[in-house]
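> Let's see this in three dimensions:
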Amino acid sequence: MTIVVTGPDAPTGTGAETPRRVRQGRSLSDRFFRGVFRLAGVVVLAIMLLVGIFLTLRALPALETMGWRFLTTQEWDPVGANFGVAGVLVGTLLIAAVAIVIAVPLAVGAALYITEYAPRRIAPILVNLVDLMAAVPSVVYGIWGLYLLEPRLLVVGEQDEGLPRWLATYFAWIPLFRVDDYDPREPISDGAFTSSTFIAGIIVAMMVTPIIASVMREVFSQAPVSEREGAYALGATKWGMIRSVVLPFGRGGMIGGTMLGLGRALGETIGVYLVISVVFVIQPHILQSGGGSISSLIALKYAESNEIGIAGLMAAGLVLFAMTLIVNFGAGLVISRSRSGAASDA
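Below is the predicted model of the structure:
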């Protein structure tokens, strides 16, 4: 890159006082890479736009048939022209909420330990292990949840009292934890608690924790060294420094990472499909058997659907696509307006 200076210091020979101007002449390599990166950004936006247009066009027959009732109907009967995503939409939000409530504390703890407490020799190993969790296929998490997690959550020792039953017994006054027709004083089979939103949410939490932890780890590591040393100079302990410097600096990144994890949680398919029993009515009790998500609905019904049914599934995919876009754009906006986001951009 060459810099051309014009003004009083420029060798013009005229002696005229003119405002100083600095022009940057970019080299060929600079212009090439600038064009490549700009093209890559345009291609990504074009692909997203084409996906939205494709889903909209394929979903038009269903949207014309149902209209806004598609978002409020609690049934899936394309043959009878009565179908909607109200039940699975609520199930999607509940599964994602359970996942985020579990994943965020785990991610914050993992990120803080790696950046602040782990010895230098161990920290890279932990980083690789956390990143490796994100590379595990979702079907593996689904199998783990179906054959290992669920039986051990439902049955604990000889008392045959698992975590879901304990929550339903002592926290039934909270509507989310209530199970219909469940009496703690009477024996009940574990079938009332299997294939629940709670179990699916735990599985999804294990999937999104690495993503959230990676974002938070990068943000925490960028906390200004001068502010860290200033906190120590004022007599702060390690935790005091983290609480007064690292966490406030990384607040935007924490929110952004959480929202990115939420976007991933909304679209999980196989892990949820293997565990949960899809129902099309609104199921607000997360411990009770039955639930569903939009992605599991598409995986369940795609092979057996007729033309209008396929259009309905495309409409469901369009709803999920819009939800994910809103969450991810919100995450980007939060990160860009935070101190951590400004520092990372620099």
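> contacts, neighbours, all on C-alpha from now
Noted.
> So which residues of the protein form strands?
Using DSSP state E, the strands of the chain run over residues 2-6, 21-25, 76-77, 82-83.
> Another sequence for comparison is provided below:
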Amino acid sequence: MSVVVPGLGQPSDSGREPGPDEARLAPRGRIEPVDRLFRAALRGSGAVVLAIMLLVGVFLTYRASQALGVAKWSFLTTSAWEPDSHHFGIAAVLTGTVLIGLTAICIAVPLALGTALYISEYAPRKLKRTLVSLVDLMAAVPSVVFGLWGAFLLQGHVTGLSRWIATYFSWIPIFEVDGADPGDPLQTATVYTSSTFIAGIVVALMVTPITCSVMRETFSQAPAGEREGALALGATKWGMIRAVVLPYGRSGVIGGTMLGLGRALGETIAVFMIISPVFAVQPHILQNGANSVSALIALRYGSASEFGMSALTAAGLALFLMTLVVNFIASSIAARSRSGAGTEA
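Next up, the predicted model:
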């Protein structure tokens, strides 16, 4: 700031008009109308989404109130499904839903993670575009196509793998198969068909594309400076990925996994075409017989009475709440591990 010497007649800086650059860089005290409109549109969109979710929950609760008023807390502990005799519950179908979803995620996450890393880090530029298109096209394949493929092609080839797992890992409770003798080579393979394991494989292939896409987009945004710095310090390609790309993409891995789990929990047609429905808690994933909430609704929707529809709506409400809880947990985990949190900007 210049000092005005009395008597010299020099103008003071305080009365000088700001130049064009200074006017452009000066902070503005008011918000432009376009910014106000954009902010209002964003807030309105968020409010609409929340309102729709709330209305869905209210609708399901209202339609399910009749059945829930009769079943009360036994709705969560009963395995049978006989709504017309007021003896019904979701213990069996809810357990089957969780087991199918977890089986699918255990298969899909390593496959999606490896594919995403190869596309973003190793694939040549020309091949990368082709692979991205193929992965995105897999997500557009209808569920019924996966169901037909799993029921008529995959199932016949996976029973051998199921038998091998049951033979050598039956000491793990979930891999045990009741009534199966691994030492009998003539035993029929029907004890291994229509199982949670086969349904989980099919669902895993259905959720892999969307999980891979989320991971790939996150990995591709890792800072180029940190990549080059790690390589310049002598790190190998894998060392750079482990030190820079994976920590930066942690939230993408979590988000993609939970997004895939949310779809796996609600998958209907493919699971319905593969499993053999049983209304008993089935903890053995290799054994014939499984069930899920969505498959139950598809199976009983056409022949349900008015009270039966209320019971099916109650099952749908349980699946709705479980999906919300999964997404809330995923958001909480991702908020603590934002992309780039483990790296310096």
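> re the thing from before, would you tell me which of the strands of structure 1 gets closest to Leu153 of structure 1?
Closest to Leu153 of structure 1 of those, according to C-alpha to C-alpha: strand 76-77, at 31.1 Å.
> Check how far that closest one sits from its aligned residues in structure 2, on average.
In the superposition with structure 2, the average deviation recorded for strand 76-77 of structure 1 is 0.5 Å (mean C-alpha distance after the TM-score superposition for structure 1).
> got it, and stretch 88-106 of structure 1?
So stretch 88-106 of structure 1 averages 0.4 Å relative to structure 2 (mean C-alpha distance after the TM-score superposition for structure 1).
> Point out the most buried one among the strands of structure 1.
Among these, strand 82-83 has the highest mean neighbour count (mean count of other C-alpha atoms under 10 Å), at a mean of 20.
> that older thread, so for Val51 of structure 1, which of the strands of structure 1 sits nearest?
strand 82-83 (23.1 Å).
> corresponding residues in structure 2 for that closest one?
Aligned using TM-score structural alignment, strand 82-83 of structure 1 spans residues 87-88 in structure 2.
> which residues touch the residue mapped onto Ile122 of structure 1 from structure 2?
Ile122 of structure 1 maps onto Leu127 in structure 2 when the alignment is built from TM-score structural alignment. Contacts for Leu127 of structure 2 (C-alpha atoms under 8 Å, 6 or more residues apart in numbering) come out as none.
> Then Leu131 of structure 2?
By C-alpha under 8 Å, 6+ apart, the contact list for Leu131 of structure 2 reads Ile119.
> Same check on Ser74 of structure 2?
Gly89.
> Do you have the helices of the stretch 1-150 of structure 1 handy? List them.
Assigned by DSSP state H, counting those that start in this stretch, the helices in the stretch 1-150 of structure 1 fall at 28-66, 86-112, 123-135, 138-144, 150-154.
> for these, which one sits closest to Ile286 of structure 1?
For the helices of the stretch 1-150 of structure 1, the distance to Ile286 of structure 1 is smallest for helix 86-112, at 7.4 Å, taking C-alpha to C-alpha.
> Could you report the distance from the residue most central in space within structure 2 to His87 of structure 2?
Nearest to the mean C-alpha position of structure 2, by C-alpha atoms, centre = their mean, lies Leu259 at 1.8 Å. Per C-alpha to C-alpha, to the nearest Å, Leu259 of structure 2 is found 34 Å from His87 of structure 2.
> now do Val58 of structure 2
25 Å.
> cool, and Gly229 of structure 2?
For Gly229 of structure 2 relative to His87 of structure 2 (C-alpha to C-alpha), the value is 65 Å.
> Arg21 of structure 1 and Asp9 touch, don't they?
No. If you go by C-alpha atoms under 8 Å, Arg21 of structure 1 and Asp9 don't touch, sitting 10.3 Å apart.
> counterpart of Val109 of structure 2 in structure 1?
Match for Val109 of structure 2 (TM-score structural alignment): Val104.
> ok, now which ones touch its match?
Contacts of Val104 of structure 1 (C-alpha under 8 Å, 6+ apart): Thr209, Ile212, Thr258.
> Could you measure from the last one over to Met48 of structure 1?
The reference is to Thr258 of structure 1. For Thr258 of structure 1 relative to Met48 of structure 1 (C-alpha to C-alpha), the value is 22 Å.
> okay, those two: which has more neighbours?
The neighbour comparison of Thr258 of structure 1 against Met48 (other C-alpha atoms under 10 Å) goes to Thr258, with 27 against 14.
> wait, the more buried one sits on Ile212?
Yes. Using C-alpha under 8 Å, Thr258 of structure 1 is in contact with Ile212, at 5.8 Å.
> and of the helices of the stretch 1-150 of structure 1, who's closest to Ala331 of structure 1?
Of all the helices of the stretch 1-150 of structure 1, helix 86-112 comes closest under C-alpha to C-alpha, at 14.2 Å.
> tell me which residues in that closest one are buried?
Neighbour counts over helix 86-112 of structure 1 (16 or more other C-alpha atoms under 10 Å) mark 86-100, 102-104, 106-108, 110-112 as buried.
> angle of that helix against helix 123-135?
Here the directions of helix 86-112 of structure 1 and helix 123-135 differ by 170 degrees (axes from the mean of the first three to the mean of the last three C-alpha atoms, to 10 degrees).
> need the helices of the stretch 1-150 of structure 1 in TSV with distance to Ser293 of structure 1, can you?
Converted to TSV, the helices of the stretch 1-150 of structure 1 look like this (distance: least, C-alpha to C-alpha, whole Å):
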stretch	distance to Ser293 of structure 1
helix 28-66	18
helix 86-112	4
helix 123-135	21
helix 138-144	14
helix 150-154	18
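> Which among those is found nearest to Val275 of structure 1?
Checking those against Val275 of structure 1 by C-alpha to C-alpha gives helix 138-144 as the closest, at 6.6 Å.
> what's the average distance of that closest one to structure 2?
Relative to structure 2, helix 138-144 of structure 1 is 0.9 Å off (mean C-alpha distance after the TM-score superposition for structure 1).
> Pull out the buried residues from that helix.
Residues of helix 138-144 of structure 1 classed as buried by neighbour count (16+ other C-alpha under 10 Å): Ser138, Tyr141, Gly142, Ile143.
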